[in-house]
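Trainee: Fold the following for me, if possible:
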Amino acid sequence: MTAKSASSSRRRSPWIAIPVKIILGFILLSVLMVSIYRFVPPPVTWTMLLDPNGITKDWTSLDEIDPDMARAAIAAEDGKFCSHHGFDVDAIAKAAIHNASGGRIRGGSTISQQTAKNVFLFQGGGFVRKGLEAWFTVLIEAIWGKRRIMEVYLNVAETGIGTYGVQAGAIRYFHHGAGKLSRPEAARIAAVLPLPKKRAAVAPGGFTRRYGNTIAARIGAIQRDGLDSCLR
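Mentor: Below you'll find the model as predicted:
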């Protein structure tokens, strides 16, 4: 190698090393964060911090939440929660086909994907955020497992204006904790989850009422068919 080529190689190497270090640093940091949150409740999320309505939340373990709440979430958001590994390929494909045809945009995200986004990322962001969401989804599926994913989801999901988690939502709407939710109450909270700032679980009308009734009817099937078996 000539002196000129050696000098050129030295000039280029830092530009290669810096991105590699950044990527490795991100991987290590993300694995560390996910590992910590396997045991420690996430203290706050970006969605909470950016909420102008403030934050009302009360972390509650999955064992202290009525099982019908988790079943309602599965019925409403992710029927294959216990059988997939973070991604429901069929749901994603159907959502893509539906969205390409126009009309109301439909999502294909699983509860695992929503949890990854809610805990570690931000709303919006396009393909970059989606790529990061996929990475964190893989990590929480591998490190947390299904029970922890559901537990975190039910504690960080927005359940009303400035209200996060089903415990705070149950108190807001029904004046008692999530451990005492009836099946219709759990279904109503699940019906609110997609649009918590525009829907109310108390005296719901129109679509929210009908959707809540549909979810309530599905809860029994979720239990009967063992679609919540990974949480037992």
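
Trainee: Going by C-alpha atoms from here, please, whenever you check contacts or count neighbours.
Mentor: OK.

Trainee: if you go through this structure in chain order, where are the helices?
Mentor: Ranges of helices within the chain are 3-36, 46-49, 67-77, 89-100, 111-120, 126-143, 146-156, 166-174, 183-192, 206-224, based on DSSP state H.

Trainee: mind listing what's buried in the shortest one?
Mentor: With burial defined by 16 or more other Cα atoms under 10 Å, the residues of helix 46-49 counted as buried are Thr47, Met48.

Trainee: swap in the last one?
Mentor: Within helix 206-224, the residues that qualify as buried by neighbour count (16+ other Cα under 10 Å) are 208-209, 211-220, 222.

Trainee: compare with the first, here's sequence two:
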Amino acid sequence: MDIAPEREDSVDMPVRRQWFGDRRFGDRRVLKRIVLAVLVFLILPYALIFFYLLPFIHPISTLMLRDLLLLRGYDRQWVSLDHIAPVVVQSVMMSEDGQYCFHGGVDWAEMRMLVEDTLKGQATRGGSTIPMQTAKNLFLWNSRSFVRKALELPLAVATDFVLSKRRLMEIYLNIAEWGPGIYGIEAAAQHHFKVPASKLTRRQASLLAVSLPNPIDRNAGKPGRGLRRLAGVIERRAQGSGDYIKCIYD
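Mentor: Predicted structure coming up:
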């Protein structure tokens, strides 16, 4: 009597099926973890905005966190807005965001002109408001990209909506970068002019304000001719900024 030989795959087929099933299960688990991580990344900043309502919370920026992780260290001394010379607020607003008290986090008219200039291939200005810069400094990275800008806009609107203009300005001035490892207006005042932030003069404040777009290359304590000229323009604007800063001091 002939006995038919067993098929080679009769035994190991279920094993293969089980192995493929385990791999599919593992892939789904990895995908779920990735989706969860992305959701946390997107949602956490909005939760932190409410946390930053508390006046005794002193946020740090992503650049400060980077310096900590790289073991560089940094200099930052938190000061309340009451201990920052008003000329600093005037100068920063006139240099960075003249409509700060009037928009809801994003200057849409400025953004529209920025988009139009970009589509035409023309050189563009930054177009960032102080809420946008604060949101970027607190939650995002520093390089330019459309992805970052897309994340930045709703964060800026939420930050401006939740925080008062006064609290938002206080946070911004305490996390802004004013040189390698120099963060916040108090550290900047001490580093560049050897005075506390409460004692800055109008000229010193304007020099610090115009150095903000590029604080690594623009040294407020040792300004070149171009930086001094820009500071002079901001100084004159700041002197007539009364109506523009009412949301801070009224």
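
Trainee: Fetch the TM-score of the aligned pair.
Mentor: With the length set by TM-score structural alignment, normalised by the length of the first structure, the two chains reach a TM-score of 0.83; 216 aligned residues with a Cα RMSD of 2.5 Å.

Trainee: ok, back up a step: for Thr56 of the first structure, which of the helices of the first structure is the nearest?
Mentor: helix 166-174 (6.6 Å; Cα to Cα).

Trainee: matching residues in the second structure for the closest one?
Mentor: On the second structure, the counterpart of helix 166-174 of the first structure by TM-score structural alignment is residues 185-193.

Trainee: Need the contact partners of the matching stretch.
Mentor: 75-79, 84, 173-174, 176, 178-179, 182, 195-197, 200, 204, 208, 220-221 (Cα atoms under 8 Å, 6 or more residues apart in numbering).

Trainee: Can you tell me the number of residues neighbouring Ser164 of the second structure?
Mentor: 14 (other Cα atoms under 10 Å).

Trainee: And the counterpart of it in the first structure, how far from Val152 of the first structure?
Mentor: Aligned counterpart of Ser164 of the second structure in the first structure: Gly145 (TM-score structural alignment). Distance of Gly145 of the first structure to Val152 of the first structure, given as Cα to Cα, to the nearest Å: 11 Å.

Trainee: where do the contact lists of the two overlap?
Mentor: What both Gly145 of the first structure and Val152 touch, as defined by Cα under 8 Å, 6+ apart, is an empty set.

Trainee: Next up, the contacts around Phe41 of the second structure.
Mentor: Counted by Cα under 8 Å, 6+ apart, Phe41 of the second structure has zero contacts.

Trainee: try Ile215 of the first structure
Mentor: Ile215 of the first structure sits in contact with Ala72, Ala75, Ala76, Ala187, Ala190, Ala191, where contact means Cα under 8 Å, 6+ apart.

Trainee: Relative to Ser35 of the first structure, how far out is Ala73 of the first structure?
Mentor: Ala73 of the first structure is 24 Å from Ser35 of the first structure, by Cα to Cα.

Trainee: Same drill for those two, tell me which one is more crowded.
Mentor: Neighbours were counted for Ala73 of the first structure and for Ser35 using other Cα under 10 Å; Ala73 has more, 24 against 15.

Trainee: how many neighbours does Arg232 of the first structure have?
Mentor: 8.

Trainee: now it: how far from Lys130 of the first structure?
Mentor: Taking Cα to Cα, one finds Arg232 of the first structure at 30 Å from Lys130 of the first structure.

Trainee: Same question for Tyr211 of the first structure.
Mentor: 27 Å.

Trainee: re earlier: what's the closest of the helices of the first structure to Ser83 of the first structure?
Mentor: helix 146-156 (9.8 Å).

Trainee: who touches that closest one?
Mentor: By Cα under 8 Å, 6+ apart, helix 146-156 of the first structure touches 38, 41, 45, 57-62, 70, 82, 111-112, 114-115, 118-119, 140-141, 164-167, 230-231.

Trainee: with the second structure superposed, average distance for that helix?
Mentor: Superposed on the second structure, helix 146-156 of the first structure shows a mean distance of 0.7 Å to its aligned residues (mean Cα distance after the TM-score superposition for the first structure).

Trainee: now that helix against helix 126-143, angle please.
Mentor: 130 degrees (axes from the mean of the first three to the mean of the last three Cα atoms, to 10 degrees).

Trainee: Please name the residues that touch the closest residue in space to Thr159 of the second structure that isn't next to it in sequence.
Mentor: With sequence-adjacent residues excluded and distances taken as Cα to Cα, 6 or more residues apart in numbering, Thr159 of the second structure is closest to Ile49, at 6.2 Å. Counting by Cα under 8 Å, 6+ apart, Ile49 of the second structure makes contact with Ala158, Thr159, Val162, Leu163.

Trainee: Mind giving me the PyMOL select for those, buried ones only?
Mentor: Entered in PyMOL, the line below selects the buried ones among those, by 16+ other Cα under 10 Å:
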select buried, resi 158+159+163
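
Trainee: out of the contacts of Ile49 of the second structure, who's nearest Pro215 of the second structure?
Mentor: Thr159 (24.0 Å).

Trainee: Was I right to think Ala135 of the second structure contacts Ala158?
Mentor: No: counting by Cα atoms under 8 Å, Ala135 of the second structure stays clear of Ala158, with 9.2 Å between them.

Trainee: The aligned residue in the first structure for Val210 of the second structure and Glu158 of the first structure: what is the separation?
Mentor: Counting by TM-score structural alignment, Val210 of the second structure corresponds to Ala191 in the first structure. Distance, Ala191 of the first structure to Glu158 of the first structure, by Cα to Cα: 12 Å.

Trainee: Same check on Arg148 of the first structure?
Mentor: Following Cα to Cα, the distance that separates Arg148 of the first structure from Glu158 of the first structure is 18 Å.

Trainee: out of those two, which sits in the more crowded spot?
Mentor: Counting neighbours by other Cα under 10 Å for Arg148 of the first structure and for Glu158 shows that Glu158 has the greater number, 28 against 19.

Trainee: check contacts around that one.
Mentor: Applying Cα under 8 Å, 6+ apart, the residues near Glu158 of the first structure are Tyr164, Gly165, Leu193, Pro196.

Trainee: Would you enumerate the residues in contact with the third one?
Mentor: Applying Cα under 8 Å, 6+ apart, one finds that Leu193 of the first structure lies in contact with Ala157, Glu158, Thr159.

Trainee: same thing with the first one?
Mentor: Shown here is Tyr164 of the first structure, whose contacts under the criterion Cα under 8 Å, 6+ apart are Ile55, Thr56, Lys57, Asp58, Asn155, Val156, Ala157, Glu158.
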